[in-house]
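Visitor: sequence plus the predicted model coming up.
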Amino acid sequence: MRDKIDEQILEELRRDSRVPITDLSRKVNRSRTAVQARLSRLEQSQQILGYTIKEPSTAETGGIGAIVLISMEIRSKGEAATRQFVTMPEIASCLRVIGDHDFALLINPIEKQRLNFVLEQIYKIDGVKRTKTIMALSKEF
C-alpha cells in the first residue's frame, strides 16, 4: 500500500526519472537509505515497472509516429500475436481494445522506411486479419 511519501517519490520520478537519490531524499525529507528502501519496495511490488526517457517529438526529428489498429481472424490468436509485438522495439505499447478492432499499437516516431518495415512485419503475424494505420502529425501533450 502506497503512502503519502511514496506518492511524493513517484511524483518526483515522473518529473525526472534520473533524479539522484540524494536529491530525491532531500525533496521528500527522508534519509537516502529510507528512500532507497522505498524505491526497492515499489519496484518489487510492481508499483514502479521501469524508468524511461523522453525523446524529441516527431516535429523535431522528422520521424513519424502511428497508431495501428489490428483485427484478428480469431481472438484466441491474440495472445501469440502480443508475444510477437513485444519483441518489436518500435512498438511503444499494445492496448487490447473493444469495438471493430482487437488491438491498438502505439508506434514510436520513426522514419517512413522503418515504419513501412514494421507494418510489413505486423501483417505477417499469424492471425492478423486486417490493420488500419493512423499517422500521427504531432503530439499535443
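Guide: Sure, I can see it. Numbering: from 1, shown residues only.

Visitor: contacts, neighbours, all on C-alpha from now
Guide: Will do.

Visitor: apart from its chain neighbours, what residue comes closest to the residue in the chain sticking out farthest from the centre?
Guide: Among the C-alpha atoms of the chain, the one most distant from their mean position (Cα atoms, centre = their mean) is that of Ser31, at 31.2 Å. Excluding the flanking residues, the one nearest Ser31 by Cα to Cα, 6 or more residues apart in numbering is Ser25, at 5.7 Å.

Visitor: one more structure, for comparison:
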Amino acid sequence: MISEQDQTLLSLLRTNARMSISDLARALGVSRSTVQNRISRLEQTGVINGYVLEYGNQYLSEQVAAHVSIKVKQKLTTKTNVELKQLSQITALYAISGEHDLIAIVQAQSLEQLSKILDDIGNLDGVERTNSSVILETKFKR
C-alpha cells in the first residue's frame, strides 16, 4: 500500500512526468532528497515502471484513432496476439469479456491508412471478425 503523499506524487508525475525534483518537492512541501527517495522506492517496488512519451494535441489532432473489437479463434489466440503486437499502429491491446476477445487501440495518419490497418487485422490468421469504432473526439484522458 502506498501513502497519501505517494499518491499525490504519482498524480503530479502523471500530469507532468518531466517535472523537476525541486518543483515536486515544493508542491509536496518536502525536501528534494525525500522526493528522490520516494521516486526510487516507487520504481524499485514496481509502482512506477517507466516513463513514456505523450503526444501533443497538435500531433494528435492530425491522427485518426479507433477502438477495434476482435473475435479470435481460441486455438490461435497466442499466435494472433503476437501478430497484433507486430503492427506498430496498434498502441494498446486489451483482453476483454463479452462477445469479442480483444480491443485494440489503433492510431493512423489518415482514414486510408486506418482502413488498410483494419484490413490487415481482419486478414490475420485466427481473427474471426472485427468491429471498429472511430474516435471522433477525446473528452478527457488521464
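Guide: Ah, there it is. Bear in mind the structure is a predicted one, so any value in this text is a computation, not a measurement.

Visitor: report the TM-score for the pair.
Guide: Scored against TM-score structural alignment, normalised by the length of structure 1, the superposed chains reach a TM-score of 0.82; 139 aligned residues with a Cα RMSD of 2.3 Å.

Visitor: ok so, going back, aligned counterpart of the residue nearest to Ser31 of structure 1 in structure 2, please.
Guide: Aligned against structure 2 by TM-score structural alignment, Ser25 of structure 1 finds its counterpart in Ala25.

Visitor: now Cys94 of structure 1
Guide: By TM-score structural alignment, Cys94 of structure 1 lines up with Leu93.

Visitor: now do the SS call for its match.
Guide: Assigned state for Leu93 of structure 2: strand (three-state reduction, DSSP: H, G, I helix; E, B strand; the rest coil).

Visitor: ok, Ile107 of structure 1 touching Val68?
Guide: Yes - counting by Cα atoms under 8 Å, Ile107 of structure 1 touches Val68, with 7.4 Å between them.

Visitor: ok, which stretches of structure 2 are strands?
Guide: 64-72, 90-95, 102-108, 127-135 (DSSP state E).

Visitor: need the contact list for Thr80 of structure 2.
Guide: Going by Cα atoms under 8 Å, 6 or more residues apart in numbering, Thr80 of structure 2 touches Val72, Leu124, Asp125, Gly126, Val127.

Visitor: isn't the first one up against Asp125?
Guide: To tie it back to what came earlier, the one meant is Val72 of structure 2. No - contact criterion Cα under 8 Å: Val72 of structure 2 and Asp125 do not qualify, at 9.0 Å.

Visitor: so for these two, which sits in the more crowded spot?
Guide: Val72 (21 against 14; other Cα atoms under 10 Å).

Visitor: need the nearest residue in space to that one, chain neighbours excluded.
Guide: The nearest residue in space to Val72 of structure 2 (Cα to Cα, 6+ apart) is Val127, at 4.6 Å.

Visitor: distance from the chain centre to stretch 76-90 of structure 2, please.
Guide: 16 Å (Cα atoms, centre = their mean, to the nearest Å).

Visitor: going along the chain, name the helices of structure 1.
Guide: 4-15, 21-28, 32-44, 58-61, 78-85, 112-123 (DSSP state H).

Visitor: one step back: show me which of Ile107 and Val68 of structure 1 is the more surrounded one.
Guide: Ile107 (24 against 21).

Visitor: about what we covered before: mind listing what the match of Ser25 of structure 1 touches?
Guide: Contacts of Ala25 of structure 2 (Cα under 8 Å, 6+ apart): Ser31, Arg32, Thr34, Val35.

Visitor: ok, the last one to Gly98 of structure 2 distance?
Guide: It refers to Val35 of structure 2. 43 Å (Cα to Cα, to the nearest Å).
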